[in-house]
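Enquirer: Based on what follows, work out the 3D shape:
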Amino acid sequence: MEEKIKFQLGFTEFRRARGGGGGGCINEGDAYETDRGKVFVKRNSKKDAKLMFDGELEGLKAIEATGTLRVPHPIAVFDDPNMGTDLARLHVSNQKNIQKAKKEESKVGEKQEDAHQQAIEKFGFDTPTCCGYIPIDNSWGEDWPQFFARNRLEYQIKLIKESNGDRELMELWSILQLKIPVYFPKELGIVPSLLHGDLWSGNAAEIDSTPVAFDPAAFYGHHEFDLAIAGMFGGFNSQFYNAYHEIIPKAKGFPKRHKLYLLFHHLNHWNHFGSGYRSSTLGIMRELVN
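Expert: The predicted structure is shown next:
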């Protein structure tokens, strides 16, 4: 967003002022030093925020034009491309394809070939992908809890067992694997979403004010999985999550499933970087089984 403001308004200098942050009950804000003096930028990720800011802009212009009450000089209102919005749209794209395919099927009595190719109704991927350097099994499955337990958690635990073994890990896994279906009630209605698979701030950037994600470990899975690793290392700001959940609201039981998905990444890091991740991994497992 900062680069976009600098480019759109033609600033040659644009840096955050020291001690210039702040906000009220509704918006966030920051002050910036520019080659043309100080500016204050207000932000809000709610879906109707632009309407609010457009009204404020015109109101400030009208008051300023009277030459009576002094007000801040309004400059512009910008939309900020948000990776949270883009990610949510990615996650619902396959659901739309499925709905389209079913609609076509009901019209003509059989699935249209192009719709069938685009609508993915299973979990997995056509080829193995890697999260780090470890290949992950993307063999297609129809049941998400079973797929996640077998193709994600069990595989990582098997690698740890083969490398050095860990009795407590195996004991906790014997309990946890029986509890996994409890976290996925039928009313959750999980539809396969195309996932990035390894989305954290280190695998995201911005080019020409547009969010960009790279280094995926893509597969079709439950959309909540993509929100896990960001909290492990470099998370995203509140705007990201607000924008995401405007499109895909949190479902009941989200915190427990979030822990379960986070467990995969801790296991994966244990396999990549050693037993320094043992304590955090077992800690998550204890929370989940208790």
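Enquirer: only C-alpha atoms for contact and neighbour calcs from this point on.
Expert: Fine.
Enquirer: quick one: the helix or strand harbouring residue 175 to chain centroid distance?
Expert: Here residue 175, judged by DSSP states H and E, is contained in helix 167-179. Mean-position distance between helix 167-179 and its chain equals 28 Å (C-alpha atoms, centre = their mean, to the nearest Å).
Enquirer: For the helix or strand following that helix, name the packing helices and strands.
Expert: Read in the C-terminal direction, the helix or strand following helix 167-179 is strand 193-195, with elements assigned using DSSP H and E. Contacts defined by 3 or more C-alpha pairs under 8 Å, 6 or more residues apart in numbering; DSSP states H and E place strand 193-195 against helix 83-108, strand 219-221.
Enquirer: here's the other one to compare against:
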Amino acid sequence: MQLAAAHLWLRDNDLGTVVQATRLGGGDICATWYIETDLQQRFCLKVLETAPADMFHSEAASLEAIHNTGTLPAPVVFEAQAQFLAMEYIAAGTPAGDYWQQLGRGLGLMHRQPAPHFGFGSDNYCGTTPQPNPRCDCGFDFFAEQRLLYQARLAQRRGLLSSGDCQGIEQLAARLPELVPEQPPSLVHGDLWSGNIHINSAGAPVLIDPAAHWGWAETDIAMTRLFGGFAEDFYRAYLAVNPLAPGWEQRLPLYNLYHLLNHLNLFGRSYYGQVRSVLAAFQ
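Expert: Okay, here's the model as predicted:
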């Protein structure tokens, strides 16, 4: 039943009949499948029957934006519909000896490419939480309104934050210009933890599951530290290509408040303590 829409797409586009469907690992929200047809067509399908109608279309736009930079690879998208995303299948491998250097250098080069403004061509999702991306010329306003305060207000409506908690986040958002240096907009992955980086058969990194937008480059680096951090070779290679302003490591928890609030909204109160810890650290 979960693959019914994909079966129809394959049939209607003369791509064959499914002869193998294997559930792949990973994914807290969506199911991922390897599909092979009798015409030797192979795909990776990301499926969620309850997905918002535009979720996979917006993810396709994120993947295309990353792919078009020519820096780090991302899967080619063949079809996006309400319930599934069909992409090229990229066989998995083990990390090459210079895997972390490839990832750091590639991300640094991606972040160095000019972006027109903060925001993106369309709104998208981080997980299944809407992620607004209106055009904005000020990074402080964008991160305050469209990241921190959007998530905080959503959490308050759901009973996950008190009015006092929201007031604390509003006060922190107002202080962004004194806590964060001026930064130009960059194309960022938007959800860059280790589970959203695939390793191909050559041992090279491939970016998957993005929530891409034009934002602060440091926010991507922050997300790499949220669940344990990447190898030091990654950070050395990144900084050699795209140096960050002094004090960047101290700013990372501030950026990760966005993702902690999103996890609070997605998964519940178990993330509340981490939200409070970040607020206390920046009082």
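Enquirer: quick one on the thing from earlier: relative to residue 199 of the first structure, which of the helices and strands packed on strand 193-195 of the first structure is closest?
Expert: With C-alpha to C-alpha as the measure, helix 83-108 is the member of those nearest residue 199 of the first structure (9.7 Å).
Enquirer: Okay, buried residues for that closest one please.
Expert: With burial defined by 16 or more other C-alpha atoms under 10 Å, the residues of helix 83-108 of the first structure counted as buried are 83-88, 90-95, 97-98, 100-102, 104.
Enquirer: Tell me which residue of the second structure matches up with residue 243 of the first structure.
Expert: When the structures are aligned by TM-score structural alignment, the residue of the second structure matched to residue 243 of the first structure is residue 237.
Enquirer: Find the nearest non-adjacent residue to residue 88 of the first structure, please.
Expert: For residue 88 of the first structure, the nearest residue in space outside its immediate sequence neighbours is residue 244; the separation is 5.4 Å by C-alpha to C-alpha, 6 or more residues apart in numbering.
Enquirer: and if you look at residue 158 of the second structure?
Expert: Spatially, and ignoring its direct neighbours in sequence, residue 158 of the second structure is nearest to residue 265 (7.9 Å; C-alpha to C-alpha, 6+ apart).
Enquirer: Is it correct that the one you found is in contact with residue 154?
Expert: Yes. Assessed by C-alpha atoms under 8 Å, residue 265 of the second structure is found in contact with residue 154 at 7.4 Å.
Enquirer: Please identify which of these two sits among more neighbours.
Expert: When neighbours are counted by other C-alpha atoms under 10 Å, residue 265 of the second structure and residue 154 differ, and residue 265 comes out ahead with 23 against 17.
Enquirer: so which strand or helix has that one?
Expert: Using DSSP H and E, the secondary-structure element containing residue 265 of the second structure is helix 248-267.
Enquirer: ok, how many other residues are close to residue 118 of the second structure?
Expert: Residue crowding around residue 118 of the second structure was assessed by other C-alpha under 10 Å; the count is 25.
Enquirer: Counterpart of it over in the first structure?
Expert: For residue 118 of the second structure, the aligned position in the first structure is occupied by residue 123, per TM-score structural alignment.
Enquirer: In contact with its match, which residues?
Expert: Under the criterion of C-alpha atoms under 8 Å, 6 or more residues apart in numbering, the neighbours of residue 123 of the first structure are 138, 140-144, 147, 192, 219-221.
Enquirer: Would you mind finding the match for the residue nearest to residue 158 of the second structure in the first structure?
Expert: With TM-score structural alignment as the criterion, residue 265 of the second structure pairs with residue 271.
Enquirer: So its match versus residue 218 of the first structure, what's the distance?
Expert: Distance of residue 271 of the first structure to residue 218 of the first structure, computed by C-alpha to C-alpha, to the nearest Å: 19 Å.
Enquirer: And for residue 181 of the first structure?
Expert: Distance, residue 181 of the first structure to residue 218 of the first structure, by C-alpha to C-alpha: 23 Å.
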